[in-house]
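Student: The sequence isn't on hand, but the structure is:
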């Protein structure tokens, strides 16, 4: 996978960290090996934000395998420091490659497979590949589910939201259907899947992120539905003005999934 702007990934990192469903950590810890190094694969690692968040919440020692299709992002992720809950540095390696090409043989020895903000930009075949390859616990965070709420609301909100969701499903991508598709894919293989909400709740303290999200949200909607273009400039201008004045809040809903393999896995 390529095409993610590192500056966007860095801008959203704080909101992502706040949103992730921390209540899934206890059952995850219980399911992980209690002795020996944890070997953690981070799929679509981006700049490494999932590793920076999760490494400090799991025991050491840890070895992270950062997997992404974009060499620029791998370079940034490799430069980060990942520190375990024990205070010891994790070891890190990077793998460049296509997530859809993952095989079970690639993940032999993995204690955990994880990913953040990834499921919704995958195809059904890629989700099936992950489900078929992973025989260990899997933690998948921050998958969009197609629910956005802006306050104050406007009649056009629903039009832009529907167009954005359709854009997310372009070219066979799962978009808001990813959580359901992943739940089915892992469930067919005997795994149990726990789902928890992990919404962004953006207010005046996240104005820069809200503004950048709005620009991308509206642009994607217009790309999907050019008939919205005549309204987009004024709509976005109003929303950005409200955002800059501290009058706009946004809830962007996501879901986190914890997958625990069945006894037959």
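Tutor: Yep, it's here. Predicted model, so just to flag it, every value in this text is computed and none were measured.
Student: C-alpha only now, for contacts and for neighbours.
Tutor: Fine.
Student: Is it correct that residue 164 falls within a helix?
Tutor: Yes. Counting by DSSP: H, G, I helix; E, B strand; the rest coil, residue 164 falls inside a helix.
Student: got another, please set it beside the one above:
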């Protein structure tokens, strides 16, 4: 994975963090705790850590001393993530943090050899089939459970419905599957591809829904999400730009009035948790 992140990316990650925390499948954490019982001090590798939201959510839910190693290609995001990690687990045990900047799709089993657990959030749908194959191979060879959360499925529901919703969703999903710098992104196809890759390595997989459920209480997030959703759809299909202007005005008025609810479906995947 190469290239620079847009300047507003950190702000977007911060805005979505509460919705991510509310959406993640907590029952998979129960499976992880059972899998790690008696493992001693935990070493958790968080892949594509961003600003550290996965660690802030998960570290308090895991018992005992923990050392988190945060991976990302953006050093500024890593610094922010490390500074924001909790100092203690839910039982008061210490949590320490290290960072590694680099291309996580090039990680090997040797890079993850000390791991007790591998994690990622909102990552898989930004990868290609080849990148997922390499990442799964490294995780499978490391022989540790991997909790990979919040991958988009392509299913979105806006309430009240509008005739334009389906066309915008289809164009957005095509945008998620676009080719960028020669990389054909998987977008909504990422979780099935990842599950199949783990299966080829003989690793069991559990998959759970983790939808965003957004309403008037998340109006700022809904507004930012809607703008990004529509902009991506129109970038993919420029012919939609003019015809959707009235649609955009209607939807933004509904958001401002607290009359729009949005469900954005995601999936959480736990590999090797059995």
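Tutor: That came in fine, so what should we check first? The shown structure was predicted, so the numbers you read here are calculated from the model rather than taken from an experiment.
Student: Now check the first structure for the residue matching residue 84 of the second structure.
Tutor: For residue 84 of the second structure, the aligned position in the first structure is residue 80, judged by TM-score structural alignment.
Student: now swap in residue 164 of the second structure and tell me
Tutor: Match for residue 164 of the second structure (TM-score structural alignment): residue 156.
Student: Any idea how many residues pack against its match?
Tutor: As a burial measure, residue 156 of the first structure scores 12 neighbours (other C-alpha atoms under 10 Å).
Student: ok so, going back, could you check how far the closest residue to the match of residue 84 of the second structure other than its chain neighbours is from residue 81 of the first structure?
Tutor: Of all residues not flanking residue 80 of the first structure in the chain, residue 48 sits nearest, at 7.2 Å (C-alpha to C-alpha, 6 or more residues apart in numbering). As for residue 48 of the first structure, its distance to residue 81 of the first structure is 9 Å (criterion: C-alpha to C-alpha, to the nearest Å).
Student: For those two, indicate the residue with more neighbours.
Tutor: Neighbour totals were compared for residue 48 of the first structure and residue 81, and residue 48 leads with 28 against 15 (other C-alpha under 10 Å).
Student: Surely the more buried one and residue 77 touch.
Tutor: Yes. Using C-alpha atoms under 8 Å, residue 48 of the first structure is in contact with residue 77, at 4.5 Å.
Student: Now do the strands in the first structure.
Tutor: 38-43, 62-68, 91-96, 112-116, 138-151, 192-197, 200-202, 249-260 (DSSP state E).
Student: Could you export those as JSON lines, including mean neighbour count and distance to residue 168 of the first structure?
Tutor: As requested, the strands of the first structure are arranged in JSON lines below (neighbours: other C-alpha atoms under 10 Å; distance: least, C-alpha to C-alpha, whole Å):
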{"stretch": "strand 38-43", "mean neighbour count": "23", "distance to residue 168 of the first structure": "19"}
{"stretch": "strand 62-68", "mean neighbour count": "23", "distance to residue 168 of the first structure": "20"}
{"stretch": "strand 91-96", "mean neighbour count": "16", "distance to residue 168 of the first structure": "24"}
{"stretch": "strand 112-116", "mean neighbour count": "24", "distance to residue 168 of the first structure": "16"}
{"stretch": "strand 138-151", "mean neighbour count": "21", "distance to residue 168 of the first structure": "9"}
{"stretch": "strand 192-197", "mean neighbour count": "16", "distance to residue 168 of the first structure": "19"}
{"stretch": "strand 200-202", "mean neighbour count": "19", "distance to residue 168 of the first structure": "18"}
{"stretch": "strand 249-260", "mean neighbour count": "22", "distance to residue 168 of the first structure": "14"}
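Student: closest one to residue 3 of the first structure among the ones you listed?
Tutor: Closest to residue 3 of the first structure of the strands of the first structure, according to C-alpha to C-alpha: strand 62-68, at 11.3 Å.
Student: Could you save the strands of the first structure as CSV and add columns showing distance to residue 130 of the first structure?
Tutor: Below are the strands of the first structure laid out as CSV (distance: least, C-alpha to C-alpha, whole Å):
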stretch, distance to residue 130 of the first structure
strand 38-43, 9
strand 62-68, 13
strand 91-96, 16
strand 112-116, 9
strand 138-151, 9
strand 192-197, 14
strand 200-202, 26
strand 249-260, 12
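Student: which one of these lies closest to residue 125 of the first structure?
Tutor: Closest approach to residue 125 of the first structure among the strands of the first structure (C-alpha to C-alpha): strand 38-43, 15.3 Å.
Student: What mean distance separates that closest one from the matching residues in the second structure?
Tutor: Superposed on the second structure, strand 38-43 of the first structure shows a mean distance to its aligned partners of 0.4 Å (mean C-alpha distance after the TM-score superposition for the first structure).
Student: Buried ones in stretch 220-235 of the first structure, by neighbour count?
Tutor: Within stretch 220-235 of the first structure, the residues that qualify as buried are 220-222, 224-225, 228, 232, 235, counting by 16 or more other C-alpha atoms under 10 Å.
Student: what stretch of the second structure does that stretch fall on?
Tutor: If you align by TM-score structural alignment, stretch 220-235 of the first structure falls on residues 232-247 of the second structure.
Student: Stretch 40-55 of the first structure now?
Tutor: Aligned using TM-score structural alignment, stretch 40-55 of the first structure spans residues 44-59 in the second structure.
Student: Residue 110 of the first structure: which of the buried residues of stretch 220-235 of the first structure is nearest?
Tutor: Closest to residue 110 of the first structure, out of all of those and judged by C-alpha to C-alpha, is residue 220, at 36.4 Å.
Student: OK, contacts around that closest one?
Tutor: With contacts defined as C-alpha atoms under 8 Å, 6 or more residues apart in numbering, residue 220 of the first structure is in contact with 163-164, 167.
Student: before we move on, back to that, what lies in contact with the match of stretch 40-55 of the first structure?
Tutor: 10, 13-14, 17, 21, 66-74, 77-78, 80-82, 84-86, 88-90, 95, 104, 112, 115-121, 123.
Student: Residue 233 is in contact with residue 218 of the first structure, correct?
Tutor: No. Using C-alpha under 8 Å, residue 218 of the first structure makes no contact with residue 233, being 9.1 Å away.
Student: quick one on the thing from earlier: between the buried residues of stretch 220-235 of the first structure, which is closest to residue 207 of the first structure?
Tutor: Checking these against residue 207 of the first structure by C-alpha to C-alpha gives residue 235 as the nearest, at 17.0 Å.
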